[in-house]
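Trainee: sequence plus predicted model, see below.
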Amino acid sequence: MNTYAQPAAYQSLPGGPLDADRSFYDRLAAAGRTLTQEFEIPVRSGQAWEVPAGSVVRISSVEGPQVGDLNMWSRQNPRERFWASRTRQLQRASMTTYDRFWSTLPYLRPMATVIADSLAEHPDTEVIHDLLGTRCDPYVNRMLAGYDFDHHCHSNLTRAVQPYGLTEFDVHDVLNVFQFAGLNENREYFMDSCPARPAAEGRQADHFEFFAEIDLLCALSTCPGGDLSVHMWGPEAASTQEQLEHCHPLRVEVFSVEEQVLLSWESPAPAAYQGKDGRNGLRPVPHARASS
C-alpha cells in the first residue's frame, strides 16, 4: 500500500485547538479519581449513559477481545453530536492518546479528549480504534446477506438511546473502539482480529479512556461480530451463531477526578464563528420569488 509524504491538510498554529495540552492530560490521567458509575454491556447489546463534564470514561476488555461502537451527544442539546468525518480530518483515521472527539456544525468544539490508550504502543496502532468505517446495521445486512438480524450496532445504539428521547435518526457514525481496520492494497476497507485482551496476572485489561470536555450522553454497542476474527459477509461468512462464539462483554467505568487538577481547565465554548449577522451559525437565505 502506498504511503504519502504530504503534510496534513488541517493544521493549527502551535498551541492552537489541534495542539492539545499534553502536560494537562498527562496530569489528568495520573490524578486520583473516584468511581461514580460502573456497568458491563452484554454481548450483542448496547447501553447509553450520562457523563458530566470533567469526568473520565474508561472502556475496557472483560473476558476477551471485543469491538465497541461509540456514539456521543451533548447532553443538553443532542443536535450537537460527534462528527466522525471531521474528527478524521482534524486528527487521524484512528484515535489514540491526545486525539479529540469533535462535534458537528455549528458547534465544532472538542466534546472529549483521549487521555489513555493501552494499545497506543501496539505495532499496528495506526489502524486500531477505527474512524474510517461506521457501525454495522440491519439494512446493509439484509442487502448483503439476504436475511434480517436485529442486533447490529445501529440497532443496539437505537434501543440504547430511546429512554433519552432519541431515535434511530439520532444515531450517527461511530468510533470503533478496539477495532483493527483500514484500507488494503486495493484501497478497500478491511477489518481484522481485535487485539484487545482482558486482564491477566501482572497485566491490566486493555482499555481506552477519554475525558469529557462537555456534559455528554454516550452510547456503546458490543458489536455482534465480536472480535471480527471471522467474516460477517461474503462467501466465507460465518453464521451469526458462529460469530457469537467470538463475542464478549465490555466494561464501562466513569470517574470523577481531583478538583485540583481541573483548576486550569474550562469547558470549551462552541465555535467562535458568528456569521455575517453576528449569530452563531448561518441564517437561512430567503428564496427569491419566481417571477410570474
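Mentor: Received, thanks. Every value quoted in this text rests on a predicted model; they were computed, and no experiment measured them.
Trainee: for the rest of this, base every contact and every neighbour count on C-alpha atoms.
Mentor: OK.
Trainee: contacting residues for residue 223?
Mentor: For residue 223, the contacting residues are 43-45, 66-69, 136, 152-153, 247, by CA atoms under 8 Å, 6 or more residues apart in numbering.
Trainee: return the subset of those lying in strands.
Mentor: 68-69 (DSSP state E).
Trainee: buried subset of the contacts of residue 223, written for ChimeraX?
Mentor: To isolate in ChimeraX the members of the contacts of residue 223 that are buried, counting by 16 or more other CA atoms under 10 Å, one can use:
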select :43,44,45,66,67,68,69,136,152,153,247
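Trainee: turn the contacts of residue 223 into JSON lines, columns for distance to residue 180.
Mentor: Formatted as JSON lines, those follow (distance: CA to CA, whole Å):
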{"residue": "43", "distance to residue 180": "19"}
{"residue": "44", "distance to residue 180": "18"}
{"residue": "45", "distance to residue 180": "20"}
{"residue": "66", "distance to residue 180": "11"}
{"residue": "67", "distance to residue 180": "9"}
{"residue": "68", "distance to residue 180": "11"}
{"residue": "69", "distance to residue 180": "13"}
{"residue": "136", "distance to residue 180": "15"}
{"residue": "152", "distance to residue 180": "18"}
{"residue": "153", "distance to residue 180": "16"}
{"residue": "247", "distance to residue 180": "15"}
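Trainee: from the contacts of residue 223, pick the one nearest residue 233.
Mentor: residue 136 (11.0 Å; CA to CA).
Trainee: where exactly do the strands run in this protein?
Mentor: Under DSSP E, the chain gives strands at 33-41, 46-51, 56-61, 68-74, 100-102, 110-117, 128-130, 175-183, 189-192, 207-212, 216-222, 250-257.
Trainee: now for the second one, which elements pack on it?
Mentor: When contacts are defined as 3 or more CA pairs under 8 Å, 6 or more residues apart in numbering; DSSP states H and E, strand 46-51 packs onto helix 153-161, strand 216-222.
Trainee: returning to what we had before: quick one: which of the strands of the chain is nearest residue 162?
Mentor: strand 46-51 (9.1 Å).
Trainee: about what we covered before: make TSV out of the strands of the chain and add distance to residue 142.
Mentor: Output for the strands of the chain, formatted as TSV (distance: least, CA to CA, whole Å):
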stretch	distance to residue 142
strand 33-41	25
strand 46-51	21
strand 56-61	30
strand 68-74	20
strand 100-102	31
strand 110-117	34
strand 128-130	24
strand 175-183	22
strand 189-192	19
strand 207-212	32
strand 216-222	20
strand 250-257	27
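Trainee: take this one as well and set it beside the first:
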Amino acid sequence: MKPSHPDHAAPPDANARKALAPVICYPVETLPRPDLATYRAARAGWTRTTTVLVPPRHARCFTVPAGHFFRITSVDGPQVGDLNLWNANNLAERFYSGKTRALHGTHLSSGDRMWTSHPHLRPMATITDDTLDWYGFDAFGGAVHDVIGTRCDPYTHNLLSHGGQYHHCCHSNLTRALAHERGLSLPEAETHVHDVLNVFMCTGFTRDTGQYFMKASPVRPGDYLEFFAEIDLLGALSACPGGDCSSEHSSDAAACYPLQIEVFAPVAPPQGWMSPAPNGYDRSHGL
C-alpha cells in the first residue's frame, strides 16, 4: 500500500505533475458494440436445456454451445460466485480478466464482453442482461461483477493464517470441478484455473491506501447475470465460501447459499450473428 508518510519530499512541481489529465489506455470506439436488442430478441421461444445447482462452498462445471445463452441466478440467499470460462475444445484458450478489465473497466455489465487469452484474443461471452445494473458505483467506489480480484485461494490463506489448510477456497473448488469434469489430476486441472469474473461480488479500491475491498453484495434471490456464448464454452462456477462477502471469505462461518446455472437454446441465433474467429494478428512479432 502507499505510505501515509513518504520518505521523500515532494518536488516543487509536484502539483503540476499530479494535475496532468489521464489518457484512456485502450479507446474502444473502434470495437463493434454488440446489438443487445438483437441478442435479446433471440431469447423468444428459447428452450432451457441444462440446469446446474452449485452447492455452497463448492463448484460445478457446465457447457454452453456457441450461440446459446446461460444465466447465473441467486436462488436462496445473497451469494457471490467465481466464474472461469474456457474454449470447450481447447483449455489453453481461456478467459483473460486483465485484458477484459483494460477494455471494459473494473466491473462488467450488459453489453460488455469477456475476452480470451493470447494469442486468440476474441470475445468468448457477451453479457446480455444484468438485474443489478441499477447499482452503478456507490459512495465507497464499490460496484458489482468485478474483474479486479483474482479468486480466494488456499495459498494466500496459508500465508495470511500462518500455515492454515483450507480447501474450500474458490481456487480449490474450481480445480476439483475441472478435474472431475475432464478426468484430469488435480495438478493438471490447477494449471488451467485462472483469474475470474466475480459474479455478484461488490468490490472496489480504497482511495487512501489503494487496497482491494469487498462489501455486502446487493444480490437477492431472483437476481441473475445472463450471457451469450460467442464460442463453445466450458464453464466452472464456485459458490464462494464468503457468502455475500460482507465480512470475510475463505470461511466456514459465513452464511453461504447455492447458485443456479441455466443454459438456454434459442430457436435461432441472433440475426446476423457469427462466432468470432481468433485474433487476426500474424504472430510474426516483428521478425
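Mentor: Thanks, I have the structure now. Since we're looking at a predicted model, the values are computed, not measured.
Trainee: please state their TM-score.
Mentor: The TM-score (TM-score structural alignment, normalised by the length of structure 2) is 0.85; 259 aligned residues with a CA RMSD of 2.1 Å.
Trainee: correct me, but residue 262 of structure 2 touches residue 74?
Mentor: No. Applying CA atoms under 8 Å as the test, residue 262 of structure 2 and residue 74 come out as separate, 11.5 Å apart.
Trainee: how close does the residue nearest to the spatial centre of structure 1 sit to residue 273 of structure 1?
Mentor: The residue lying closest to the centre of structure 1 (CA atoms, centre = their mean) is residue 175, at 2.9 Å. Computed as CA to CA, to the nearest Å, the residue 175 of structure 1 to residue 273 of structure 1 distance reads 27 Å.
Trainee: picking up where we left off before, nearest to residue 160 of structure 1, of the strands of structure 1?
Mentor: Short answer: strand 46-51, nearest of the strands of structure 1 by CA to CA, at 4.8 Å.
Trainee: equivalent range in structure 2 for the closest one?
Mentor: Taken onto structure 2 by TM-score structural alignment, strand 46-51 of structure 1 occupies residues 59-64 there.
Trainee: what does the matching stretch rub up against?
Mentor: 52-54, 70, 88, 170, 173-174, 176-178, 181, 229, 232-239, 263.
Trainee: can you check stretch 167-182 of structure 2 too?
Mentor: 57-61, 82, 84, 151-154, 184-186, 188-190, 193, 236-241, 250.
Trainee: if we use 7 Å, what do you get?
Mentor: The contact list for stretch 167-182 of structure 2 (CA atoms under 7 Å, 6 or more residues apart in numbering) reads 57-61, 82, 151-154, 185-186, 189-190, 193, 236-238, 240-241, 250.
Trainee: in it, which residues are buried?
Mentor: 167-179.
Trainee: would you turn those into CSV with distance to residue 143 of structure 2?
Mentor: Shown next, in CSV, are these (distance: CA to CA, whole Å):
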residue, distance to residue 143 of structure 2
167, 28
168, 25
169, 22
170, 20
171, 22
172, 26
173, 25
174, 24
175, 27
176, 29
177, 28
178, 29
179, 32
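Trainee: on that earlier part again, between residue 262 and residue 74 of structure 2, which one's more packed in?
Mentor: For residue 262 of structure 2 versus residue 74, neighbours defined as other CA atoms under 10 Å are more numerous around residue 74 (23 against 18).
Trainee: now for that one: what does it line up with in structure 1?
Mentor: Looks like residue 74 of structure 2 aligns to residue 61 there (TM-score structural alignment).
Trainee: same thing with residue 280 of structure 2?
Mentor: Under TM-score structural alignment, residue 280 of structure 2 pairs with residue 272 in structure 1.
Trainee: chain neighbours aside, what residue packs nearest to the alignment partner in structure 2 of residue 221 of structure 1?
Mentor: Mapped onto structure 2 by TM-score structural alignment, residue 221 of structure 1 lines up with residue 238. Using CA to CA, 6 or more residues apart in numbering and skipping residues adjacent in sequence, the residue nearest residue 238 of structure 2 is residue 59, 4.0 Å away.
Trainee: before we move on, the earlier item: go through the strands of structure 1 and name the closest to residue 25 of structure 1.
Mentor: strand 110-117 (5.9 Å).
Trainee: and the closest one, which stretch of structure 2?
Mentor: Going by TM-score structural alignment: strand 110-117 of structure 1 matches residues 123-130.
Trainee: average offset of the matching stretch relative to structure 1?
Mentor: Mean deviation of stretch 123-130 of structure 2 relative to structure 1 after superposition (mean CA distance after the TM-score superposition for structure 1): 0.2 Å.
Trainee: how far does that stretch sit from the chain's center?
Mentor: 11 Å (CA atoms, centre = their mean, to the nearest Å).
Trainee: contacts for that stretch next, please.
Mentor: By CA under 7 Å, 6+ apart, stretch 123-130 of structure 2 touches 36, 39-40, 109-116, 224-231, 276.
Trainee: ditto for stretch 69-84 of structure 1
Mentor: Contacts for stretch 69-84 of structure 1 (CA under 7 Å, 6+ apart): 101-104, 107, 131, 135, 153, 172-177, 215-223.
Trainee: repeat the analysis, applying 6 Å as the threshold.
Mentor: 102-104, 173-176, 215-221 (CA atoms under 6 Å, 6 or more residues apart in numbering).
Trainee: over to stretch 171-180 of structure 1?
Mentor: Contacts for stretch 171-180 of structure 1 (CA under 6 Å, 6+ apart): 67-71, 84, 127-131, 134, 191-192, 194.
Trainee: from these, which two are the most distant?
Mentor: Checking those with CA to CA, the most distant pair is 71 and 192, at 21.6 Å.
Trainee: neighbour count: these two, which is higher?
Mentor: residue 71 (25 against 16).
Trainee: quick one: map the more buried one onto structure 2.
Mentor: Match for residue 71 of structure 1 (TM-score structural alignment): residue 84.
Trainee: repeat for residue 251 of structure 1
Mentor: In structure 2, residue 251 of structure 1 lands on residue 260 (TM-score structural alignment).
Trainee: follow-up on the earlier one: give me the neighbour count for the residue nearest to residue 238 of structure 2.
Mentor: 28.
Trainee: how close does it get to residue 143 of structure 2?
Mentor: From residue 59 of structure 2 to residue 143 of structure 2 the distance is 24 Å (CA to CA).
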